[in-house]
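Engineer: Need the 3D shape of this:
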Amino acid sequence: MGSMSRCLWVLMVAVLATVGLVPMVTMAADADPLQDFCVADNSTGVTINGFPCKPAAKVSVHDFTFDGLKKAGDTNNKNMVAVTPASVIQFPGLNTLGISAARIDFAKGGINPPHTHPRATEILLLAQGELYVGFVSTNNTLYATVLKAGELFVFPRGLVHFQLNVGKSPALAFAALSSQNPGTQQVAPALFTPDIKDEVLEKGFRIDGKTVDMIQAEFRDM
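Structural biologist: Below you'll find the predicted structure:
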């Protein structure tokens, strides 16, 4: 077999291997739509992996418009941040389209604490201010930088990530996420709000019982 033939054979094997992986990749994301659109009909009370479709005859252009990101959120809270989501819950026109968005307002010093989106990759556009942003890989490597206005940063799906306003003024960012319903789970509240046995937290974080009680009280009062 000549070198050209071997190259073609290797290329063919690579293509077939890639095609074989496509179903595995697509299973890890929102399902592909089976029609032009499927505006969510939340009035039925039906619970499925997604939302039932509103009858096409009742769909209007207003179902594909959302103005909820125009106004700044209220940053008067412990984290000094306001996340305004535009997922299928708030914007039914996103149903089956595999995408959503969010507005994130930061007061000076505000933080969007370490959290994950189990169903989506997130890309963040900083519109105003300076943010220290980053994520941690599954081998505990930190990828972090300071973003300036107009710059983008991507947070891979499911990985713990954060944003901190390190500028001298409020900051504003917009996020796009690769799921109609990405989900958000903040790390600290997820562990210290439920009634997890203290011994688990003491050993898991290598802290004593008094520290566990102190942190639990902080999050349970929020």
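Engineer: rest of the way, CA atoms for contacts and neighbours
Structural biologist: Noted.
Engineer: how close does Leu177 sit to Leu124?
Structural biologist: To Leu124, Leu177 is 9 Å away according to CA to CA, to the nearest Å.
Engineer: can you check Leu8 too?
Structural biologist: Counting by CA to CA, the gap from Leu8 to Leu124 is 40 Å.
Engineer: Compare the two (neighbour count), which wins?
Structural biologist: Between Leu8 and Leu124, counted using other CA atoms under 10 Å, the more crowded position is Leu124 (23 against 12).
Engineer: In the helix or strand encompassing Lys210, which of the residues would be classed as buried?
Structural biologist: Using DSSP states H and E, Lys210 sits in helix 209-220. By 16 or more other CA atoms under 10 Å, the buried positions in helix 209-220 come out as 212, 215-216.
Engineer: Second input sequence below; structure requested for side-by-side comparison:
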Amino acid sequence: KAIIGGTAYFHGRPVTVIAQAKGRTTKENIERNFGMPSPEGYRKALRLMKQAEKFGRPVICLVDTPGAFCGLEAEQRGQGEAIARNIFEMSGLRVPVISVVIGEGGSGGALAMAVADEVWMLENSVYSVLSPEGFASILWKDSKRAGEAAEVMRLTAGDLLKLEVIEKVIAEPENYTRENLDKVCGQLEVFLSDFLKVYTSFSIDELVEKRYQRFRRI
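Structural biologist: Below is the predicted model of the structure:
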């Protein structure tokens, strides 16, 4: 339930949009498993991607997850395999793929939707291999040092842009609410339009090779 998606139209062009949803209320968060996808969710995302590939539709991924669901039942149903399969299939997907981290981008749960031609981040989002609490627990055996861990991990949009892990940072208003959401969406619309113009001009072989080289460089 944490993965939602389907076909939409962007400036008259059919695209496939896949998102990780958390919900706004406690009830919605519980229904969406607090944005932590199960193996079935990742397989759903992959089905949508392969369908997009079949019909030549670009893929737009909106990433917002603290990580994949780590419960025993998820592992029993093949969580690791589902994430690995998405990463493998996305690396060779024969249509343009753009991933935008809009909140949390945690661990393999985010990477399974971020093997893209470009990765963008909202200004105040984070993207990392694991949570600062997890990092502190592993490195220092003390989760209370999460703040210190966050500094070391360099997980902010600005840091990752400097490291060339991502291609673009999307500015957010100082007081970002649903009322001024259009300011961010307006920027995103322009950037997406430019992205699609550029990446749909590549041949399939050029597109896949460019994506391959992007991750070789990282």
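Engineer: Can you give me the TM-score here?
Structural biologist: The TM-score (TM-score structural alignment, normalised by the length of the second structure) is 0.25; 97 aligned residues with a CA RMSD of 5.9 Å.
Engineer: What lies in contact with the helix holding Lys210 of the first structure?
Structural biologist: With contacts defined as CA atoms under 8 Å, 6 or more residues apart in numbering, helix 209-220 of the first structure is touched by 189, 192-193, 198-199, 201-202.
Engineer: Can you spell out which helices and strands pack onto the strand of greatest length in the second structure?
Structural biologist: Longest strand in the second structure by number of residues (criterion: DSSP state E): strand 97-106. Judged by 3 or more CA pairs under 8 Å, 6 or more residues apart in numbering; DSSP states H and E, strand 97-106 of the second structure is in contact with strand 59-65, strand 118-122, strand 126-128.
Engineer: now these in TSV, with distance to Ile30 of the second structure?
Structural biologist: What follows is those, written out as TSV (distance: least, CA to CA, whole Å):
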stretch	distance to Ile30 of the second structure
strand 59-65	14
strand 118-122	25
strand 126-128	22
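Engineer: all helices of the second structure, in order?
Structural biologist: 26-31, 39-55, 72-76, 79-91, 107-111, 132-140, 146-153, 157-162, 181-199, 204-217 (DSSP state H).
Engineer: right, so those: which one is the most enclosed?
Structural biologist: helix 107-111 (a mean of 23; mean count of other CA atoms under 10 Å).
Engineer: elements contacting that one?
Structural biologist: The contact analysis (3+ CA pairs under 8 Å, 6+ apart) places helix 107-111 of the second structure against strand 59-65, helix 79-91, strand 126-128.
Engineer: got JSON lines for these, with distance to Val119 of the second structure too?
Structural biologist: Formatted as JSON lines, these follow (distance: least, CA to CA, whole Å):
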{"stretch": "strand 59-65", "distance to Val119 of the second structure": "9"}
{"stretch": "helix 79-91", "distance to Val119 of the second structure": "13"}
{"stretch": "strand 126-128", "distance to Val119 of the second structure": "10"}
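Engineer: So for Asp182 of the second structure, which of those sits nearest?
Structural biologist: Across these, Asp182 of the second structure has its closest neighbour in strand 59-65 (16.3 Å, CA to CA).
Engineer: ok and that closest one relative to helix 39-55, angle-wise?
Structural biologist: Put simply, strand 59-65 of the second structure runs at 160 degrees to helix 39-55, going by axes from the mean of the first three to the mean of the last three CA atoms, to 10 degrees.
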